[in-house]
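> dropping the sequence and predicted coords here.
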Amino acid sequence: MRVQSEATSLSWIPSEAVKGYTRTMFEAGISHYDDPPPARIDDLERLRLADRFRFANRLHVWADFEDGQVVRHGTDGGGLMGSTTVRVGPLGATFAAIGLPDLRPEAEIGDGWIRVTQSAGGRTALPFPRKAAALPFARWQSPLVWTTLTVTLNADGRGEIGLTGASPFPRHWVYGPDGALALKAGVTDFKAWAAQTGTPWGAEDSPVVVTAAESALERELSRLIMRGGRKPLVRELATGQTLVRQGERGDSLFLLLDGVLTVDVDGRTLGELGPGVVLGERAVLETGHRTATLTAVTPIRVAEATADAIDRAALEHLAAGHRREENA
């Protein structure tokens, strides 16, 4: 029996993710943040030509099983680098990123399963000054970007995808074999990326916090919060800080831009939430009190918006799926 599956990552620069002096290039309009990629993909080349991602990594794996064992297998795919457009006034220029050789170690094969790993990426299009140990204590060089994907095939026909490593920046989204968004890297860290040391091409990957994808409704609401009429307040919290506490009054909405939060109700942890999730709607719709305690388990960035940023009917639809204490 032949079993096959695939995973594709798209990497992009989310709003306000850049730190330090490099941020001035984005604020001045010389470079640009990216709109989120689509919730479903079908043509990587078309997306690349439309400048919808900075780089992509696609891994397709097939295997033939006989009596529960792998007898043949194969792979295809690889990295696809995007470009960066720089504008100064009416003038603009586009620079291509530089891809590095794809890294695909020998497949792992076990009793009734096979797993293939692939790292793909390269050097970003534009260099910027980075600290160096020797004089002149700076060098013009762009850091590397990459993702490390896994595809596991099982003799019973199941396929599993994973994101096991990635550069700390930019944002990485992972799509499944049906082209639908499935996983996200939960944290972006521009400073750690700029000070980059280990990479897969130096036999050292970076661990990544992976979260599930948010709902299609939340993706639409996040666009309204960030691109609507009134600009939201963007806050940053350190690991361990509390965004809201159960029972306290509140009438604002939150969009988690980066990082991971835990949800606790009556002292019981119900789960973790990653970038893209919209929170706070139940306090707005119901009693005016927070129904859960939200605590940062990584450094987070969150956009806080007034309740009128989103239509009430949309909030009611969102709230129907957020009764986590009833689904636990």
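Alright, I've got the coordinates.
> contacts, neighbours, all on C-alpha from now
Will do.
> and the strands in the stretch 51-200 of the chain?
Secondary structure of the stretch 51-200 of the chain (DSSP state E, counting those that start in this stretch): strands located at 55-66, 69-81, 83-88, 91-96, 98-99, 108-110, 113-123, 129-131, 138-140, 144-154, 159-166, 171-175, 181-185.
> adding another structure so you can compare the two:
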Amino acid sequence: MDVKGQAITMSWIPSESVRNWLRGGFELGLSHYDDPPRDVVDGPEDVRALRDDDRFRFANVLTGWAEFGDGPPRGGYGEDSGLLMGSTTVRARVATVTFMGFGLPVLQAEPEITEDRVVLRQTVGGRTGIPLPRPVKHAPYVRWQAPIVWTTLQLTLTRDGDRLVELVGASSFPRHWVYGSDGRLQSKSGLAQLQDWLDHSFGDRTPWGSQDSPALTVAAESAAERRLSSTIMRGEQTPRIVQVGKGEDVVRQGEEGTDVHLVLDGVLDVSVDGDVLAELGPGAVIGERAALEGGRRSATVTARTPVRLARVPASALDAGALEEVAAVHRREERPPGPHG
């Protein structure tokens, strides 16, 4: 049996992920934020077209093949595998200049081949083409070049025809979206830790030195939540941005409240009667059930990591859009009520 598969990450900079002194450079036009990538990509050629349209900062494209027959299994990397590095556009008063990113060598592990599976692992990354001078926490304590960004993808092809995609390592910034072999968005990095990236992501603290960083990933939100998130962030009423510390509750089961929250960054646990039933990450919507069903929270939502949220009153949102999200959450319930 012949099995082919692909795994893709696209990495981009959401506007809410940049803060403090670096945000000033973005506002001056020294760099730019990115709109979210598409929910579905058709394959490597489609990703190249998106790169040419400046839709992301860099992409990890991993394609692979496996042959399972009467003899020993075989497998390897496809010719389309590798790095697609984007660019940084600087918009000054008199001119616009584009700097191509600097790509580092693609790291491909030797295929792990057993009787029933072939496992492929690939790391790609680089840095921006413009400098980012800053103090850092390691010698030489001042850096001129930008920190390194990367993702490490793992693609597992099985004798049964399964194609499993995992993000097993990544830089702590920017946001990384993960696409399965069907081209659909399946998961995303849960945290975009800008200061950690600025302080540490260079030298030996990268895969081209001596270490990778584990990736904290969460399942992608629903299409209904993505549509509603655009309304929350770009609607007539400006959302209130809320910071929640690790271990703190966003909402509590049984309490009254009708505000709706959009997760901008971080990972949260959802529990009913003390049992953790689900996890939420960037793009998830919290609180639509209470807004539609009497104003009382049906679950407790607790920050597993530091979390940033956008909060708006339910009255600022279309009831039909809230019901669409609630319908998706009802189908996911085990048992009822995991979304507050």
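Cool, got the structure. Predicted model only: the values in this text are computed from it and were never measured.
> got a TM-score for the two of them?
TM-score for the superposed pair, counting by TM-score structural alignment, normalised by the length of structure 1: 0.95. Supporting figures: 327 aligned residues with a CA RMSD of 1.7 Å.
> so can I have TSV of the strands of the stretch 51-200 of structure 1 showing mean neighbour count?
TSV is the format used below for the strands of the stretch 51-200 of structure 1 (neighbours: other CA atoms under 10 Å):
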stretch	mean neighbour count
strand 55-66	22
strand 69-81	17
strand 83-88	16
strand 91-96	11
strand 98-99	18
strand 108-110	12
strand 113-123	23
strand 129-131	14
strand 138-140	13
strand 144-154	25
strand 159-166	22
strand 171-175	26
strand 181-185	25
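> nearest to residue 33 of structure 1, of these?
Proximity of the strands of the stretch 51-200 of structure 1 to residue 33 of structure 1 was assessed by CA to CA; the nearest stretch is strand 83-88, lying at 10.3 Å.
> check which helices and strands that closest one is in contact with.
Taking 3 or more CA pairs under 8 Å, 6 or more residues apart in numbering; DSSP states H and E as the contact definition, the neighbouring helices and strands of strand 83-88 of structure 1 are strand 91-96.
> kindly name the residues of structure 2 that line up with the strand it packs on.
Residues 95-100 of structure 2 are where strand 91-96 of structure 1 lands when matched by TM-score structural alignment.
> output the strands of the stretch 51-200 of structure 1 as TSV; include the columns distance to residue 212 of structure 1.
What follows is the strands of the stretch 51-200 of structure 1, written out as TSV (distance: least, CA to CA, whole Å):
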stretch	distance to residue 212 of structure 1
strand 55-66	19
strand 69-81	23
strand 83-88	27
strand 91-96	31
strand 98-99	28
strand 108-110	25
strand 113-123	20
strand 129-131	33
strand 138-140	36
strand 144-154	15
strand 159-166	11
strand 171-175	10
strand 181-185	5
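> out of those strands, which is closest to residue 9 of structure 1?
For residue 9 of structure 1, the closest of the strands of the stretch 51-200 of structure 1 is strand 171-175, at 4.2 Å, according to CA to CA.
> what span of structure 2 lines up against the closest one?
Per the alignment by TM-score structural alignment, strand 171-175 of structure 1 matches residues 175-179 in structure 2.
> mean deviation, that stretch versus structure 1?
Compared with structure 1 after fitting, stretch 175-179 of structure 2 has a mean deviation of 0.4 Å; criterion: mean CA distance after the TM-score superposition for structure 1.
> which parts of the stretch 201-328 of structure 1 are helices?
Assigned helices in the stretch 201-328 of structure 1, in chain order: 216-227, 281-285, 312-320, 324-327 (criterion: DSSP state H, counting those that start in this stretch).
> tell me which of the ones you listed sits most buried.
helix 281-285 (a mean of 22; mean count of other CA atoms under 10 Å).
> that helix maps to which residues in structure 2?
Under TM-score structural alignment, helix 281-285 of structure 1 corresponds to residues 288-292 of structure 2.
> and the matching stretch against structure 1, how far off on average?
Plainly put, stretch 288-292 of structure 2 ends up 0.7 Å away from its match in structure 1 on average once the two are laid over each other (mean CA distance after the TM-score superposition for structure 1).
> what's the burial count for residue 43 of structure 1?
Other residues within reach of residue 43 of structure 1 by the criterion other CA atoms under 10 Å amount to 9.
> now swap in residue 237 of structure 2 and tell me
Using other CA under 10 Å as the criterion, residue 237 of structure 2 is surrounded by 13 other residues.
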